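>>> here is a sequence with its predicted model. Questions after.
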Amino acid sequence: LPREPYEATNRWEEYGDNIFRLKDRHEADYLLAPTHEEVFTLLVKDMYSSYKDLPVTLYQIQTKYRDEFRPR
């Protein structure tokens, strides 16, 4: 996922060296995101502008891979 949404929430720095980062052929930064809250925010930010549009339920379904000693 692109760098910009993760910079807006300061997660780009918080993840530190514990996340896989890469650059595309145009030298743009990307990461393999462990969570996708930033992407969901980008998805709905222009779709819902009033409390009358709420509540909305979003689902993220995918296989989770973790390389850690004790998965949660």
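Looks like it arrived, so ask away.
>>> contacts, neighbours, all on C-alpha from now
OK.
>>> number of residues surrounding residue 12?
19 (other CA atoms under 10 Å).
>>> next, it: secondary structure please.
helix (DSSP: H, G, I helix; E, B strand; the rest coil).
>>> do the same with residue 40
Here residue 40 is helix, with the state taken from three-state DSSP.
>>> second structure follows, compare the two:
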Amino acid sequence: MYTPNQYKHYAEQACEFEKQESWKLAREMWDLAEASAQEGSLDRFWAHSRATFCAIREQRTDKKNKLRYTIAPKP
């Protein structure tokens, strides 16, 4: 459903979460922004691209954190 004011709100929130490296929350906000953007618009394309970027960063961060806790330092 196309709602420009909601798109702007969600996009701004997503940007703030990206600055904080809160990738999961940023991805969720970009998903909402995409849903509120007009079908076929550049806003919708941009929101989808950013959500994908955040999802990849989220996965990489999770992998890095798992490795950090599974590899014990040598005594």
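In hand now; what should we look at? Quick caveat: nothing in here was measured; it's all calculated off a predicted structure.
>>> any idea what the TM-score is?
Here the superposed chains carry a TM-score of 0.30, computed using TM-score structural alignment, normalised by the length of the first structure; 37 aligned residues with a CA RMSD of 3.9 Å.
>>> what helix or strand is residue 13 of the second structure on?
Using DSSP states H and E, residue 13 of the second structure sits within helix 4-19.
>>> for that helix, name the packing helices and strands.
Helices and strands touching helix 4-19 of the second structure, as assessed by 3 or more CA pairs under 8 Å, 6 or more residues apart in numbering; DSSP states H and E, comprise helix 23-36.
>>> just to revisit the earlier point, in the helix holding residue 13 of the second structure, what counts as buried?
7, 10, 11, 12, 13, 14, 15, 17, 18 (16 or more other CA atoms under 10 Å).
>>> tell me how far that helix lies from the chain's centre.
Counting by CA atoms, centre = their mean, to the nearest Å, helix 4-19 of the second structure is centred 10 Å from the centre of its parent chain.
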